[in-house]
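> Take this sequence and fold it.
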Amino acid sequence: MTIFRRVGAECVADFREDEVRVLRKVAEEVVGLLTDGFDREDPVVGRLFPDVYPEDVKNSAEFRRFTEGDLKTAKIDQAGAVLAGLPEAGKGEVRLDTESAQAWLRAINDARLALGIRLELTDDTVVEYELEEALEQDAGSARVFQLSVYSYLGYLQESLLEAVIGANFRR
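I've put the predicted structure just below:
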């Protein structure tokens, strides 16, 4: 699996073709969710855009009216940063400056939140156990693939975060 490392002022990783394919698909799905598929009733949208005042519908709607457009644009741009940073050849090196690394971290986080909602994961869920159980039931199921992607995104996020944080400690 790909691990980000610090090289000078950049976070660098060598991606395999299957990893690029998965990241491209995930980022495209996030963009689709936030554009054509944007539905306030979708639990994923609710998680990515939580009510600021859950007990006050009027003020929450008013806050959303003033902030949702900018937040949506930022999330689309972050997913776009992932798409722009991926190798075009299908595999290869990714080099992220600090700003791009931050955008990738936020985009991966959004993708994990969305996937976690779709998989009905909770704070109490142990993903490794869920994956083991899904493998026992049907190793070729969509759930096995989705749990694997969720785990991979967490691993990648942690790797990138360690590269970013490591750089901040050395300054």
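> all contacts plus neighbour counts: C-alpha atoms, from now on.
Will do.
> in this protein, which spans are strands?
For the chain, the strands defined by DSSP state E cover 5-7, 10-15, 92-96.
> mind listing what the residue positioned nearest the centre of the chain touches?
Nearest residue to the geometric centre of the chain (C-alpha atoms, centre = their mean): residue 108, 2.1 Å. Shown in contact with residue 108 (C-alpha atoms under 8 Å, 6 or more residues apart in numbering): 153, 154, 157.
> Neighbour count and distance to residue 63 for these - can I get that in TSV?
Formatted as TSV, these follow (neighbours: other C-alpha atoms under 10 Å; distance: C-alpha to C-alpha, whole Å):
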residue	neighbour count	distance to residue 63
153	21	31
154	16	31
157	22	30
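> Can you give me every residue that contacts residue 97?
Here residue 97 is in contact with 9, 10, 11 (C-alpha under 8 Å, 6+ apart).
> Give me the nearest residue to the first one, chain neighbours excluded.
Counting by C-alpha to C-alpha, 6 or more residues apart in numbering, residue 97 is the residue found nearest to residue 9 once chain neighbours are left out, at 6.6 Å.
> do the last one as well
The shortest distance from residue 11 to any residue other than its chain neighbours is 5.1 Å, reached at residue 96 (C-alpha to C-alpha, 6+ apart).
> Nearest residue to residue 167 in space, ignoring adjacent ones along the chain?
Residue 167 sits nearest to residue 6 (C-alpha to C-alpha, 6+ apart), 6.9 Å away.
> what's the neighbour count on residue 18?
11 (other C-alpha atoms under 10 Å).
> Over to residue 147?
Using other C-alpha under 10 Å, residue 147 is surrounded by 21 other residues.
> on that earlier part again, my guess is the residue nearest to residue 167 meets residue 12, correct?
Yes: with contacts counted by C-alpha atoms under 8 Å, residue 6 reaches residue 12, the gap being 6.2 Å.
> Here is a second sequence; please produce its structure as well for comparison:
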Amino acid sequence: MNSWRRKGDRLVAVLAQQEAALIRGMVDQIRDMLLARSDEAPQDELAALTGIRTGPSTAPEDPIMARLLPDFHRAGLNDPDGELDAEHANSAAALRSLHEPAVLEAKTAASTVVMETCPIDGGEARLTNEEAEAWIAALNDVRIALGTALDLTDDMPDELDPSDPRAPHYGVYQWLTWVQDSLVNALFFDDDHAYG
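The predicted structure follows:
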């Protein structure tokens, strides 16, 4: 794949067939996970009448989904005795139930944009600014999921020992990081970009 470049009002890159398949496959897996989480939302008659959606009040048990959908409220550091734990749990549950549906919708919409604009058999991808932002968000979700699955840390070396079973997947993670960075640079820092 070449780096993303701005051509007129589009951001353009050419993906090899296997690169497009990798992006599409990973983004689709995340989308399936997000849709499954959406299906866990409680059915609330009041929400149906008012149009206010509610989501699950508990955090996902799956560590990847827990990283993709973290708590909206975290306990403060000034509670060494844990006296605010119940208050924290209630606040986190209420905020999750209220806001998670919109987060899931935004993440699912971003992944859908990638699936609609990433060429199935490889080739040229041409994105509007809005589509590029969706790609950036969806690729970030894939990187979060892959980083969680591989137990990556901030102090990871640039290359893992080839005998490390995570090495091939770490290479994919680094490539996705490059794709995302290239798109961010083309979108926000290209000299021809018209800021408005």
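> Between residue 6 and residue 12 of structure 1, which has more neighbouring residues?
The neighbour comparison of residue 6 of structure 1 against residue 12 (other C-alpha under 10 Å) goes to residue 12, with 21 against 18.
> Quick check: the nearest residue to that one once chain neighbours are set aside vs residue 61 of structure 1, distance?
In this structure, residue 12 of structure 1 finds its nearest non-sequential neighbour in residue 95, 4.6 Å apart by C-alpha to C-alpha, 6+ apart. Residue 95 of structure 1 is 40 Å from residue 61 of structure 1, where distance means C-alpha to C-alpha, to the nearest Å.
> do the same with residue 13 of structure 1
41 Å.
> still on that earlier bit, wait, the residue nearest to residue 12 of structure 1 touches residue 8, no?
No: judged on C-alpha under 8 Å, residue 95 of structure 1 makes no contact with residue 8 at a distance of 10.7 Å.
> Between those two, which is the more surrounded one?
Set side by side, residue 95 of structure 1 and residue 8 give different neighbour counts by other C-alpha under 10 Å, the larger being at residue 95 (20 against 9).
> And that one? What does it align with in structure 2?
Using TM-score structural alignment, the equivalent of residue 95 of structure 1 in structure 2 is residue 126.
> again with residue 160 of structure 1
Looks like residue 160 of structure 1 aligns to residue 183 there (TM-score structural alignment).
> Contacts only, for its match.
Contacts of residue 183 of structure 2 (C-alpha under 8 Å, 6+ apart): 3, 4, 5, 11, 132, 136.
> since we're on the fourth one, how many residues are nearby?
Per other C-alpha under 10 Å, the neighbour tally for residue 11 of structure 2 reads 20.
> Would you mind confirming that it makes contact with residue 127?
Yes: applying C-alpha under 8 Å, one finds residue 11 of structure 2 in contact with residue 127, separated by 5.0 Å.
> Next, work out how far apart the spatially most distant residue from the centre of structure 1 and residue 65 of structure 1 are.
Each residue of structure 1 has a distance to the centre, and by C-alpha atoms, centre = their mean the biggest one is for residue 58: 30.2 Å. Per C-alpha to C-alpha, residue 58 of structure 1 is found 11 Å from residue 65 of structure 1.
> before we move on, back to that, the residue nearest to the centre of structure 1 pairs with which position in structure 2?
That one, residue 108 of structure 1, aligns with residue 139 by TM-score structural alignment.
> Could you find the counterpart of residue 124 of structure 1 in structure 2?
The alignment partner of residue 124 of structure 1 in structure 2, by TM-score structural alignment, is residue 155.
> Look up how far residue 7 of structure 2 lies from that match.
Distance from residue 155 of structure 2 to residue 7 of structure 2, by C-alpha to C-alpha: 37 Å.
> And the two? Which one has more around it.
The neighbour count for residue 155 of structure 2 versus residue 7, taken as other C-alpha under 10 Å, is higher for residue 7 (14 against 6).
> Measure how far the helix or strand harbouring residue 87 of structure 2 is from the centre of its chain, please.
Using DSSP states H and E, residue 87 of structure 2 falls within helix 85-117. In terms of C-alpha atoms, centre = their mean, to the nearest Å, the centre of helix 85-117 of structure 2 is set 11 Å apart from its chain centre.
> Against which helices or strands is it packed?
helix 17-39, strand 123-127, helix 129-149 (3 or more C-alpha pairs under 8 Å, 6 or more residues apart in numbering; DSSP states H and E).
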